[in-house]
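Visitor: structure of the sequence below:
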Amino acid sequence: MGDTYDYLFKIILVGDQAVGKTSLVRRFTTGKFQQEYKTTIGVDFTVQTLQLDGKIVKLQIWDTTGQERFKSLTTGYFRNAHAALVVYDVTNTDSLNNCVRWMNDVSMYSGQDIPKILLGNKCDKLSGRTVSSSDGEHFARQHDMMSFSETSAKDGRNVDDAFYKLAQELSRTYFDSMDYRSDSIRLDSLPDNTASWWGCCGY
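Guide: The predicted model follows:
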């Protein structure tokens, strides 16, 4: 598809360390899962191109670290984001509670109230779950999030759906929008260092 596209959207992934943000990105972009990943230091960046309804949609996916000591670095990359995937671990209640802080950071540093989707990752785990699906649903509704779904980077459950449906909704929302045209980020300008839907596990 080259560098030709109809839409270009910047999506950021936020959440605590070790909730599986990098694994979700790798599963979506490569279709593979690695049991062990190096901890993201700062920000990782990748691009994925999709064909939706006859349009070419390019996603800039920014995987940010969950480590507090890198906050001053990562929050600078929130600017001009079109949407955020807020990720928690279904075996870690604190990671869900901390999503409030992550959403506040996104709103503060992105400069706008962008759509936020809640993903409860690691739903493949048969033991150790501390956050139920209903807990995730309630959290998403309480905080007026765009959608909620449980995902598994390990077996691929709902991962592609999350990204595709987000891309579809953004394409509809920003169709012929001046805000989209002014806020889009061209790939050649990146720094060198670098519709509501509910999944089958949602409501």
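Visitor: only C-alpha atoms from now on, for both contacts and neighbour counts.
Guide: Will do.
Visitor: any idea which helix or strand comes after the strand or helix carrying Leu85?
Guide: Here Leu85, judged by DSSP states H and E, is contained in strand 83-89. Per DSSP H and E, the first helix or strand lying C-terminal to strand 83-89 is helix 93-97.
Visitor: neighbouring contacts of that next one?
Guide: With C-alpha atoms under 8 Å, 6 or more residues apart in numbering as the test, helix 93-97 has contacts from Gly15, Asp16, Val19, Val87, Tyr88, Asp89, Val90, Thr130, Val131, Gly136.
Visitor: list the buried ones in it?
Guide: Ser95, Leu96 (16 or more other C-alpha atoms under 10 Å).
Visitor: then stretch 159-172?
Guide: 159-171.
Visitor: what about that stretch, distance to the chain center?
Guide: From the chain centre to the centre of stretch 159-172 is a distance of 10 Å (C-alpha atoms, centre = their mean, to the nearest Å).
Visitor: helices along this protein, start to end?
Guide: 21-30, 71-74, 93-97, 99-110, 133-142, 159-173, 178-183 (DSSP state H).
Visitor: one more to line up against the first:
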Amino acid sequence: MNDNNLNSADEDKLISCKVVLIGNPGVGKTSLVNYWINEKFTRRYAPTIGANHLRKLIKVDDETVDVCVWDTAGQEQFLSLAPLYTRAAACAIAVAAIDDIDSFKALPTWVNMINDSCDEIPPILLAISKTDLTTPNCPTEEYIETNYGTYFAGIFYTSSKSGENVGLLFTQASKLGLNFIRSRHNFKTNKTDLNAATYLEPKEQKCC
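Guide: Next up is the predicted model:
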């Protein structure tokens, strides 16, 4: 759906849904967003500085939703800025690359950032990126589900190269975000502390 055809009256009727992507640098956040928005894969991207955001209109439960996707930088020098972009998110997508075990170990940090920056905690999905690079040494689905399944509203195994599950990921994020927007005035979500003391640390597994 192209937002260029909307007039101001149409825009006033839209529900705006903010979806933020979080995760270590190099895990493929920008590639996921680019594939969903433009349906193409580009091998080379400049590292995101601060955050970028793009919009796409989709139908969710017969509602036209203006999905604003914020792609945040994962580099350490930009971490202090990330909470500025995650505030008021209706849904978050934490991204870990299948060939980067450190990106899995960093997930508690990213989830806690959402907890700390949002007054009402949105649903958080886990996107496993770069599944086209899977080798026998990479984490298995069983390993991922056992160690991380409890902490996310869903897990999607994605590839920006093939497009595998990219559309499903953002559609589900948009649905969860819309439901969150509809209900957040009716309840206060309890924060979950995923610090080192309470978070189930993944077992060591050799990765690619």
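Visitor: once they're superposed, tell me the TM-score.
Guide: Between these two chains, after superposing, the TM-score reads 0.81 (TM-score structural alignment, normalised by the length of the first structure); 178 aligned residues with a C-alpha RMSD of 1.8 Å.
Visitor: of the contacts of helix 93-97 of the first structure - the most surrounded one?
Guide: With neighbours defined as other C-alpha atoms under 10 Å, the most crowded of the contacts of helix 93-97 of the first structure is Tyr88; it has 31 neighbours.
Visitor: the aligned partner of Thr65 of the first structure in the second structure: what's it in contact with?
Guide: Aligned by TM-score structural alignment, Thr65 of the first structure pairs with Ala73 of the second structure. For Ala73 of the second structure, the contact set (C-alpha under 8 Å, 6+ apart) comprises Ile22, Pro25, Pro47, Thr48, Ile49, Gly50, Ala51, Leu79, Ala82.
Visitor: quick one, which of the residues you listed are buried?
Guide: Ile22, Pro25, Thr48, Gly50, Ala51, Ala82.
Visitor: neighbours of the residue lying closest to the last one once chain neighbours are set aside, how many?
Guide: With sequence-adjacent residues excluded and distances taken as C-alpha to C-alpha, 6 or more residues apart in numbering, Ala82 of the second structure is closest to Thr72, at 6.4 Å. In terms of burial, Thr72 of the second structure registers 28 neighbours under the definition other C-alpha under 10 Å.
Visitor: for Thr72 of the second structure, give its distance to Ser183 of the second structure.
Guide: 26 Å (C-alpha to C-alpha, to the nearest Å).
Visitor: cool, Tyr35 of the second structure as well?
Guide: Counting by C-alpha to C-alpha, the gap from Tyr35 of the second structure to Ser183 of the second structure is 30 Å.
Visitor: I figured Asp155 of the first structure hits Asp124, correct?
Guide: Yes: here Asp155 of the first structure lies in contact with Asp124, judged by C-alpha atoms under 8 Å, at a distance of 7.2 Å.
Visitor: make a markdown table out of the helices of the first structure and add distance to Thr4 of the first structure.
Guide: A markdown table is the format used below for those (distance: least, C-alpha to C-alpha, whole Å):
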| stretch | distance to Thr4 of the first structure |
| --- | --- |
| helix 21-30 | 19 |
| helix 71-74 | 28 |
| helix 93-97 | 38 |
| helix 99-110 | 26 |
| helix 133-142 | 35 |
| helix 159-173 | 16 |
| helix 178-183 | 15 |
